[in-house]
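**Student:** Please find the sequence and the predicted model below.
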Amino acid sequence: MADPLSRAAARLLTPDGGPAIDFSAPAGAPALTSPDSVSWRVFKNPVSLFVGGVTAVILELAEPRVRSGVWDHSSFKAQPLKRLKRTGLAAMVTVYGPRETAEKMIAGVVRMHGHVTGETPAGVAYQANDPVLLDWVQATASFGFIEAYHAYAHALTPAERDAAFAEAAPGARLYGATGAPTSQAEWKRQLTLMLPSLEPSEIVFEFLEIMRATPLLPGPLRLIQKPLVRAAVEIVPIEVRARLGLGEAWALNGVERGLVRLAGAAADKAPIKGSPAVEATRRMGLPADYLYRRRAV
């Protein structure tokens, strides 16, 4: 399992034509979060990151202004793998990269988002740097990654889940998401506030079909790509699934659920050579398997 996961992780984190990020240097350079954080453990797992990333995008696409901004101003439809690589690398830099590297990258993203404006099909104006939309995007990302790790890799305590939300705050503020949730309770309140504005769209199903059909994973792992997408749908809050029309056809069966959990648990125990998590621990003078053997009490 480790070798295919290594290839999959490397493939999804290798930029096309962009600069490579050295997570191993400079020695001792701190990240936005510390090595003993919950986030460093959560983001090391490529299986739950894939699942949680899909969950986050489903929730983003449920909001019409975010949906138009993503679908009308990105290369996702034409080049889904390229877009996934950029998004995955940005997440890794935010969590594991040296603080200076993360700040520089995020500033570039904010500048780029400053040019993303338009109207939804219903005529509602939007801009990507709208704080309300930034808070929602940040909230969905935190929820997706935390919930996927908890459901399919390693169960987190309520305190650990709260900590993971709170640890995202420094990066969120740099993106402009100053009102993003810092606990599960705040996430639930934000979801309640946003729920009336969420709506069904064929774009959600188009996105899911892209995620199922595009060859994103190598070799034998491709056999579980469709179950991984269904696993992502399954952890979307039930009230949102109902609004979007994501019914029983998107549910995991017992065998698939067991397979996803097996893959998630395996990925949580096997250090991936050259991965941002391993290279970042080396940068901090820690053993390569630090995040894989450490468990909070």
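**Tutor:** All right, it came through fine. Residues are numbered from 1 along each chain as shown.

**Student:** from here on, contacts and neighbour counts on C-alpha atoms
**Tutor:** Noted.

**Student:** thinking residue 81 is in contact with residue 211, fair?
**Tutor:** No: look at residue 81 against residue 211 with Cα atoms under 8 Å: they stay out of range, at 9.4 Å.

**Student:** the helices in the stretch 101-250 of the chain, which residues?
**Tutor:** For the stretch 101-250 of the chain, the helices defined by DSSP state H, counting those that start in this stretch cover 131-152, 158-167, 169-175, 184-194, 202-213, 225-234, 238-244.

**Student:** can you list the ones you listed in TSV and add distance to residue 93 and mean neighbour count?
**Tutor:** As requested, the helices of the stretch 101-250 of the chain are arranged in TSV below (distance: least, Cα to Cα, whole Å; neighbours: other Cα atoms under 10 Å):
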stretch	distance to residue 93	mean neighbour count
helix 131-152	15	24
helix 158-167	14	19
helix 169-175	10	19
helix 184-194	23	15
helix 202-213	23	16
helix 225-234	23	24
helix 238-244	30	16
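
**Student:** Presented hereafter is structure B, for comparison with structure A:
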Amino acid sequence: MSRQPFGSPGPRDPREARGFRDVAPEAVLLGGAGAAILLQLADPRVGRGVAEHSDFARQPLKRLWATLDYVYAVALGGPQLRGAQVAHVSAAHDPVHGKAVGGRPAYDAHDDDDARLWVAMTLAWAGTRTWEAVLGPLPREAQDRVVVGYGALASSLGVPAERWFGDRAAFDAEFERRVAGLRVGDDALAVSRELLAAKAAPLWLRALMPAARLATAALLPAPVRAQFGLAYGPGRDRLFRAIVGGLGAVYPRLPAGLRQAPAWWRLEMQARSLGLTR
């Protein structure tokens, strides 16, 4: 196969990011993973589909790497890598469907454009929320370009491009509208509790879970946090702000290669598995 065209690291200072491709490889976004997952589960269609077809609560790293591999391939990979990841995700979605029963909604991961749109929105929102908590907001034009870039996560899986958003304001308005209508059901609660307990996770991941639970509660919209029953009072808020304040002082000073190492490592792993080279 042909050589896989990976890009070079973005700006030396992440606060100078100009668009989605600059933002996507930054490890700081990983702090929003828990918030993104819980927002996805809060949609009853997604929550039921995950509860009935996924074991990511028992294998959290498998789900995390699968999501990151897709994001990195779409944002940073060449055509072959993007195509392979899209095909992989689409195949994984094929069996994920079920009829409405007992007040629980029907779901279809392969053909429900609206549910796929919501999943992409949660990744965009959680990534942006985490970025701004640690590094502060980008200039408005850059924010708009980042939002537009995130749309590739939806359109690559068949969501019509016109359903995505032309700027940050349009994205925020639709996100707030959807959050106001979320109702966390039993499926979402059961999966979230198992996920955040992380009893089956490796020891090193369990050691990180107190920080992950704090970040998840801090980043979630307050109404969603309350529905999941996550405790978050003034003391935890002060702790979170102290942590992100420290990260915000240190993270921009790290070399780009170190900040982005997980992204380029995962891209390299994907390329090797497909017989590609950098």
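**Tutor:** Okay, I see it. Please read these numbers as outputs of a predicted model, since none were measured by experiment.

**Student:** Now the TM-score, please.
**Tutor:** The TM-score (TM-score structural alignment, normalised by the length of the second structure) is 0.74; 252 aligned residues with a Cα RMSD of 3.4 Å.

**Student:** Would you tell me which of the helices of the stretch 101-250 of the first structure gets closest to residue 110 of the first structure?
**Tutor:** helix 169-175 (6.2 Å; Cα to Cα).

**Student:** Can you tell me what residue 201 of the first structure aligns to in the second structure?
**Tutor:** Counting by TM-score structural alignment, residue 201 of the first structure lines up with residue 185 in the second structure.

**Student:** Tell me, how many residues neighbour the closest residue to that match other than its chain neighbours?
**Tutor:** Nearest in space to residue 185 of the second structure, with sequence neighbours left out and distances taken as Cα to Cα, 6 or more residues apart in numbering, is residue 44 at 6.6 Å. Per other Cα atoms under 10 Å, the neighbour tally for residue 44 of the second structure reads 22.

**Student:** What's the match for residue 44 of the second structure in the first structure?
**Tutor:** So, by TM-score structural alignment, residue 44 of the second structure is matched to residue 64.

**Student:** any idea how far residue 37 of the second structure is from the alignment partner in the second structure of residue 86 of the first structure?
**Tutor:** Aligned by TM-score structural alignment, residue 86 of the first structure pairs with residue 66 of the second structure. Using Cα to Cα, to the nearest Å, we find residue 66 of the second structure at a distance of 13 Å from residue 37 of the second structure.

**Student:** In terms of neighbours, single out the busier of the two.
**Tutor:** residue 37 (21 against 15).

**Student:** Show me what residue 169 of the second structure aligns to in the first structure.
**Tutor:** Counting by TM-score structural alignment, the partner of residue 169 of the second structure is residue 185.

**Student:** Which parts of the second structure are strands?
**Tutor:** 97-98, 107-108 (DSSP state E).

**Student:** Now for the closest residue to residue 119 of the second structure other than its chain neighbours: which residues touch it?
**Tutor:** Leaving aside its chain neighbours, residue 119 of the second structure sits nearest to residue 40 (5.7 Å; criterion: Cα to Cα, 6+ apart). Contacts for residue 40 of the second structure (Cα atoms under 8 Å, 6 or more residues apart in numbering) come out as 46-47, 118-119, 122.

**Student:** which of the strands of the second structure is buried the deepest?
**Tutor:** Stretch with highest mean neighbour count among the strands of the second structure: strand 107-108 (a mean of 20; mean count of other Cα atoms under 10 Å).

**Student:** export the helices of the stretch 101-250 of the first structure to a markdown table and tack on distance to residue 115 of the first structure?
**Tutor:** Listed next are those as a markdown table, based on distance: least, Cα to Cα, whole Å:
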| stretch | distance to residue 115 of the first structure |
| --- | --- |
| helix 131-152 | 15 |
| helix 158-167 | 28 |
| helix 169-175 | 15 |
| helix 184-194 | 24 |
| helix 202-213 | 22 |
| helix 225-234 | 30 |
| helix 238-244 | 29 |
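
**Student:** Quick one: closest of the ones you listed to residue 266 of the first structure.
**Tutor:** Nearest to residue 266 of the first structure, of all those, is helix 131-152, at 10.3 Å by Cα to Cα.

**Student:** Next, the mean deviation of the closest one compared to the second structure.
**Tutor:** For helix 131-152 of the first structure, the mean distance to aligned residues of the second structure following superposition is 0.9 Å (mean Cα distance after the TM-score superposition for the first structure).

**Student:** what's the angle between that helix and helix 184-194?
**Tutor:** 130 degrees (axes from the mean of the first three to the mean of the last three Cα atoms, to 10 degrees).
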